[in-house]
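*Asks:* this is a predicted model, with the sequence first.
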Amino acid sequence: MEGTASARPLSIWVVSDGRAGIENQALGLAEAVQRLTPAEIVVKRIQWRSLFDRLPSSLKTPSMLASTSDAVTAPPPDMWPDLWIATGRATLPLSARIKAWSGGRTFVVQTQDPRWAKPRYDLIVAPAHDGLSGDNVFEITGSPHRITPDRIAEAAPAFADRIAPLPHPRVAVLVGGRSKAFDLTEAHAADLADQIADAVRAAGGSLMLTFSRRTPEAAKAVMTARLSDLPGWIWDGTGDNPLFGFLHFADHILVTEDSANMAAEAASTGKPVHILPMVPLKSGDKFARLHDDLAERGATRPFDGTLESWTYEPLAETERAARAVLEAMGTR
């Protein structure tokens, strides 16, 4: 299908519960498909009524969707999408049935490990560190995302006035937070901030720092206090998110180890990615597999308090997954 002319563009529905970190996985994969073949993307956001949200996926029906959800069922026969790309638990009751509802018209792709009804999806694009296997499973390093060198270059001019004057090396720091596997305590955050400050000062560089929604307020406050005297920009959450600008202008990227998404996204830039340790809460075998993979590719190294530079081939896993989707659609 790639590179061939068709009577009309491929129609793609991107389906999620609307949370940015979830939606961007499906949307990133859809945009990668669109870069390979003409396509029209429609974003669909769904939520279940609170009374039914915790029901098993097998028991949920479209009548249980909240009134705020976008319409995703029962369109006219010729309006079903060619390609359905969905992410997240909320989408599973629909993804598992959409092929039957569309009369086989729609090719169904689910990202992440669905953990339910796996044979019902045409393709599962799963992180390799999850260890999922099956005839319909396509493994990638990390998760699909929207970061590409071209995309961050396009977004960069909006932030150039503030970032371009900053001294090199410019250090982008992406801080996560508490999860099932890791924590970011106030004491640990203070220690990380001191190490980062020492490295930036020693290099005569500048800082570009952004926190995630999971960053504890105490950790955010102590890091902001200890790093605010450095040249740079600590984004406080107001205004447009400068993440793409940070990634474009950075000479180094520091990422906390708790987020597979942030590490894989950073590794798509081709810039040195330094991994910041977190406080472990339980065995991190999955994360260890991911970080081992990224390190073997030459993308990441543990942060050792210095800003050593190195080069590697930028990861293009979302693009590779998009090619697999088109190949599978072409041979179905």
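*Replies:* Here it is on my side, so go on. Numbers count the residues shown, from 1 in each chain.
*Asks:* going forward, measure contacts and count neighbours with C-alpha atoms only.
*Replies:* OK.
*Asks:* so who does Pro93 touch?
*Replies:* Ser57, Ser58, Lys60, Thr61 (CA atoms under 8 Å, 6 or more residues apart in numbering).
*Asks:* let's go with 6 Å and repeat that
*Replies:* For Pro93, the contact set (CA atoms under 6 Å, 6 or more residues apart in numbering) comprises Ser57.
*Asks:* comparison target below:
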Amino acid sequence: MRIWIVETGLQGVTNQCMGLARAIATRIPSEIVIVRKTIRSKRIRPLINWALNHGFIGSSRNDLLSRILEYLLYRGTTLRLEKPDVVITALARSEYTAALFGGQQGAFTIHIGWPLNLPASRFDFLALIAEENVDTGCTPHVKLPIYPTPVLRRDIDSMSTKNLADQKRRWAVLIGGDGAGYRYTKTDWDQIASGLTQLATRLDARLLVTTSRRTGNDTERRLSSAFPASVFEQAVWYGSNPEAVISTYLAKCELVFCTADSRSMVADAIAAGRPVYAIDHPDAAKDAIHQKFLAIHEQTQRLRAIDVGRLGQIDVDADLLHHFKPLPSCWSEEFLEALFKTDFPRRFLTDSTSYRVDQRH
């Protein structure tokens, strides 16, 4: 099976699409491709709607007129010779691209969240977040407890079994940067390093630290000098030596400290079933979506928001015993169960396609 993820220009959103693709790949062997294709201008949306509605463009069309129209209306990779089986998209900016390759005779289209510019009927399946209250009509859908993420519980559990004999206390520290209404000062970073050092020293824990694309080299240098080497088990400074270690850290750690600016990293930690401390800032100008995301997961006790200046005062053991209630299972279980109740299996599971039933996804 060939799965296309439509690039939206936002890494966090692309990660959500990758999460759905990876979940499907646990059932059906798949090739996952990120496609960079966008409409040329928002002003031509009515023209694209007209062309889609009248069948002048779309996966079922491969004549000269449809190719010319596609070239005029869209820019980016076409890959027409490698027709996708499944197209996954999110956010309004990529809805039209998914619709181009979808349709009754085209690819199976999956949209994360509620479509903003096209009717839900344009898509074969919607992956909504639990707090989205919309009328989906006849469009098959599922409501997930958290944003999809490339972190799947089956992978984390598989890696975790290798560490059962090692009883060292480890905490993952996932560090983002400015964004989503957060603006960090040098004092903030010093407080983060100081507070986590106090906690780790007091409870004899070791830190698994990674920064991200948004952290910046100056902040990384400040943090690397502010933390004493004695509290590190591993540190990845993404700006100077990038390495994908989040899944490895989540498999090894007892709990997670994550700067609250990064929804994707917080979602990774929650999806892995780990208790999460979201390092928050009282002065952050969070947008409504971000604020709602944090509030919902704090209410359900999947995370606890802690002000940046109070890290050293946390009673970790009491919180682990009485406060945290991690997700009992991976979001992918609900997604796959709902997806395979649609016509998806009929369209893609043939006599030559093996259907791997695995409850660890």
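*Replies:* Cool, the structure landed. Since the model is a prediction, treat every value here as computed from it, not as a measurement.
*Asks:* which stretches of the stretch 1-150 of structure 2 form strands?
*Replies:* Assigned by DSSP state E, counting those that start in this stretch, the stretch 1-150 of structure 2 shows strands spanning 2-6, 31-35, 37-39, 74-76, 86-90, 108-112, 125-129, 141-144.
*Asks:* what's the neighbour count on whichever residue in structure 2 pairs up with Lys282 of structure 1?
*Replies:* In structure 2, the residue paired with Lys282 of structure 1 is Ala285, using TM-score structural alignment. Residues near Ala285 of structure 2, counting by other CA atoms under 10 Å, number 14.
*Asks:* next one: Gly181 of structure 2
*Replies:* Neighbours of Gly181 of structure 2 (other CA under 10 Å): 15.
*Asks:* one more: Thr185 of structure 2?
*Replies:* Count around Thr185 of structure 2 with other CA under 10 Å applied: 11.
*Asks:* sorry, back to before: looking at the strands of the stretch 1-150 of structure 2, which is nearest to Val256 of structure 2?
*Replies:* Closest to Val256 of structure 2 of these, according to CA to CA: strand 141-144, at 21.6 Å.
*Asks:* which parts of that closest one are buried?
*Replies:* Residues of strand 141-144 of structure 2 classed as buried under the neighbour-count rule (16 or more other CA atoms under 10 Å) are His141, Val142, Lys143, Leu144.
*Asks:* residue contacts, the spatially closest residue to the match of Lys282 of structure 1 that is not a sequence neighbour?
*Replies:* Closest residue to Ala285 of structure 2 apart from its sequence neighbours, by CA to CA, 6 or more residues apart in numbering: Gly181 at 4.5 Å. Neighbour list for Gly181 of structure 2: Ala284, Ala285, Lys286 [criterion: CA under 6 Å, 6+ apart].
*Asks:* ok, now Val151 of structure 2?
*Replies:* Neighbouring residues of Val151 of structure 2 by CA under 6 Å, 6+ apart: Asp268.
*Asks:* and it, what's its match in structure 1?
*Replies:* In structure 1, Val151 of structure 2 lands on Ile147 (TM-score structural alignment).
*Asks:* and that match, which helix or strand is it part of?
*Replies:* Using DSSP states H and E, Ile147 of structure 1 sits in no helix or strand.
*Asks:* quick one: the lengthiest helix in structure 2 to structure 1 mean distance?
*Replies:* The longest helix of structure 2 (DSSP state H) is helix 186-202. Its aligned residues in structure 1 lie a mean 1.5 Å from helix 186-202 of structure 2 after superposition (mean CA distance after the TM-score superposition for structure 1).
*Asks:* after that helix, next one along is what?
*Replies:* With elements assigned by DSSP H and E, the helix or strand that comes after helix 186-202 of structure 2 is strand 206-210.
*Asks:* what angle separates the following helix or strand past that following strand from strand 206-210?
*Replies:* Per DSSP H and E, the first helix or strand lying C-terminal to strand 206-210 of structure 2 is helix 217-226. If you take axes from the mean of the first three to the mean of the last three CA atoms, to 10 degrees, helix 217-226 of structure 2 sits at 170 degrees to strand 206-210.
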